[in-house]
Every structure is written in structure tokens, then in C-alpha cells.
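> Sequence plus the predicted model coming up.
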Amino acid sequence: MTDPRRAAPRVLVIANLCLLALYPVAWFAPLVRAGLLPLFGLDEISVITGLQSLWQTDIFLALMVTVFALVAPCLKTLGLALLHFGLLDRRLEGPLWHLGRLAMADIFLIALFITVTKGIGIGRVEVAWGLYLFSFCILASLWISWKTAQSAKNQTIA
């Protein structure tokens, strides 16, 4: 019979590698649908289309969203993969956790955008499936980090 402490990392490794495929899907999936979006001039906004529009209008915000939506989740997921395969020092686990927290800031920005747009009362805005997928990816990444840290503690104690 296998030791459950040894089986958990395999599940975490597979889940983390799945995120490498799910993140790009979430970036291109529609986050919101709207009848009128004066800010973007689009009917559907994905992370990528939103970034394309932001780079033309607000470079600072585009840079922030690029870091929060693309760079932070990718670096964290790749870092965790390297950690799981023993190619990264365990001391970098803490910074990887904080990198995942940066990615949560992007979900806050999207939620703020939806709230402001609905509050203005111009057009209609509805959440699309991509926002749920993107949120799931970020939360799954945080969970994988947390379970990885727990697993490492359990192996150190044993």
C-alpha cells in the first residue's frame, strides 16, 4: 500500500501541469459580455482583448494587468512545477505563494471593472464563463501551493 503523503505530490503535480494548459484557455475565453462597452468598443472582453485595448489607451494599467494576469500566474505555475520535480530550492516556496497572491489582484481589477460599469448604468454587462475559469485557475494555483507546503512539512516531520 502506498503512503498517502507520497501520493499527494503526484496529484499536485498533475493538477499544476493542467494549469499550464488551462491558463491560456482562460486568457482567450470571454470574461464579460456587454451590449455597450465604451471603454473597449467590444461586445466580449477576454484577458487578451482587454490587454490589446489597454496597451493603446493606458500603458500603466496594461502593464499592471499583464503582470497580474499573465506573468505572475505563469511564473508561479512554472515555479511550482520545478519545485515538484526537485529542480527548484524549497526556500523559494514562500515567494511562489506571494506570486500567486499577485494574480488574485487581477480578479479584483476585473470585478471592479464590472461593478463600475454596472454602476454607471450604460449598457448591460454580464459575466461570461472565462471569468469563472480564470478565477478557478488562480484559486487552484493557491490551493496547490498550500498543499505543496503541507506535503513538504509532512515529509520533513516523518
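Yep, it's here. Residues are numbered from 1 along each chain as shown.
> Every contact and neighbour count from this point should use C-alpha atoms.
Will do.
> buried sites along the helix or strand residue 145 falls within?
Using DSSP states H and E, residue 145 sits in helix 129-157. Buried positions in helix 129-157, judged by neighbour count with 16 or more other C-alpha atoms under 10 Å: 130-145, 148, 151.
> Got another one to weigh against that:
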Amino acid sequence: MAVLKWINLTLLVLYPVAWAAPLMRAGLLPLFGLSEISVLTGLQALWETDILLALIVTLFALVAPYLKTVGLALVQFKLLSRRTLPALALMGKLAMADVFLIAIYITVVKGIGIGRIETAWGLYLFTACILASLLISVVESRRTPD
């Protein structure tokens, strides 16, 4: 199970990469080029238009998964009590909500047919980070303390 510690620490590097990576490419009509949208560019646009929604998305997309990963690393290296695992699991579920919202947005835009949208590699990386973190926390919660 020592390998899970290192995978978890790797997530501390991969999360910022996933936040800056393109989640999708979107364009209004097929004649115009596609612009890339990342978690960070999406948040930047939200801060200009809807501060409350920007705060919520920042919590789900950035704060919750990163704090959960740091907390889990602290538990794995015995610097934080295992009693915090339920709270860390809740933070992971909040982070997964962000991936579902992105998927719903993509489905809605494709269904309307007004614009064009393509998923990009950052969406897969972001989703993989969230799922890896959830899997690590499940395994860690089932592990008996040393």
C-alpha cells in the first residue's frame, strides 16, 4: 500500500496541471475557430460575471480536491488522525460534483446544436485525478491502522 502514498502525492502535482489543461474546445458556429476552456479560464470568466458561482466552483474544483489530497497524505504519513477520513471522503465527493457539472454542460451544449464543443485531454486528466483520489481514500479507509 506504500505505492498509494506516492500516487496520492503525485496528485498534488497533477491537479494544477489538470486545472490549466484544456477541458474542452468550444465555438459558436462551425465556421469559427474553437477556443480552449480550462478550469482556470472558466473560473476567471466566472469571477467577472457571477462571484457566488465562482466561489462555489472554486471550492468544488480547486479547494476540496487539493485539501482532501493533502489531508489524505497527512493521514498516510501518520501526521493526521485517521478519524479525519470521513471528512476527507466528503471533500472528495464534493470534488466529483464538479466533473459531473462539466459533463452536463457538454451534453447540454451538444444537444442544443447551436455551437460546437469537443472534449479535450484536460477533462480526462481532471476526472482521473478525482477518481484516483476517491479510490485511494476508499482503500485507505478500509485499511487497518498499523
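Sure thing, it's come through. Since this is a predicted model, take the numbers as computed values, not measurements.
> Could I get the TM-score for this pair?
Here the superposed chains carry a TM-score of 0.92, computed using TM-score structural alignment, normalised by the length of structure 2; 142 aligned residues with a C-alpha RMSD of 1.4 Å.
> Give me the aligned partner of residue 42 of structure 2 over in structure 1.
Matched to structure 1 by TM-score structural alignment, residue 42 of structure 2 sits across from residue 50.
> Tell me which residues of the biggest helix by length in structure 2 come out buried.
Scanning structure 2 for the longest helix, with DSSP state H as the assignment, gives helix 85-112. By neighbour count with 16+ other C-alpha under 10 Å, helix 85-112 of structure 2 contains the buried residues 85, 88, 89, 91, 92, 93, 94, 95, 96, 98, 99, 106.
> quick one: that helix aligns where in structure 1?
Counting by TM-score structural alignment, helix 85-112 of structure 2 pairs with residues 93-120 of structure 1.
> now the angle between helix 93-120 and the helix holding residue 145 of structure 1, please.
Angle of helix 129-157 of structure 1 versus helix 93-120, following axes from the mean of the first three to the mean of the last three C-alpha atoms, to 10 degrees, is 160 degrees.
> Translate residue 8 of structure 2 into the numbering of structure 1.
That one, residue 8 of structure 2, aligns with residue 16 by TM-score structural alignment.
> Residue 135 of structure 1 versus residue 60 of structure 1, what's the distance?
Noted for residue 60 of structure 1: a distance of 23 Å to residue 135 of structure 1, by C-alpha to C-alpha, to the nearest Å.
> no no, residue 106 of structure 1
With distances taken as C-alpha to C-alpha, residue 106 of structure 1 is found 9 Å from residue 135 of structure 1.
> Could you pick out the longest strand of structure 2?
In structure 2, ranked by residue count with DSSP state E as the criterion, the top strand is strand 22-27.
> Show me which residues of whichever helix or strand comes after it are buried.
The helix or strand immediately downstream of strand 22-27 of structure 2 is strand 35-38, counting by DSSP H and E. Applying a neighbour-count criterion of 16+ other C-alpha under 10 Å, one finds 36, 37, 38 buried in strand 35-38 of structure 2.
> How far off centre is strand 35-38 of structure 2?
16 Å (C-alpha atoms, centre = their mean, to the nearest Å).
> mean per-residue distance, it to structure 1?
On superposition with structure 1, the mean distance recorded for strand 35-38 of structure 2 (mean C-alpha distance after the TM-score superposition for structure 1) is 0.4 Å.
> now for the helix or strand just after that strand, which elements pack on it?
Reading on from strand 35-38 of structure 2 to the C-terminus, the next helix or strand found by DSSP H and E is helix 39-49. When contacts are defined as 3 or more C-alpha pairs under 8 Å, 6 or more residues apart in numbering; DSSP states H and E, helix 39-49 of structure 2 sits against helix 2-20, helix 51-58.
> tilt between the first one and helix 121-142?
Comparing the axes of helix 2-20 of structure 2 and helix 121-142 via the same axes, to 10 degrees yields an angle of 150 degrees.
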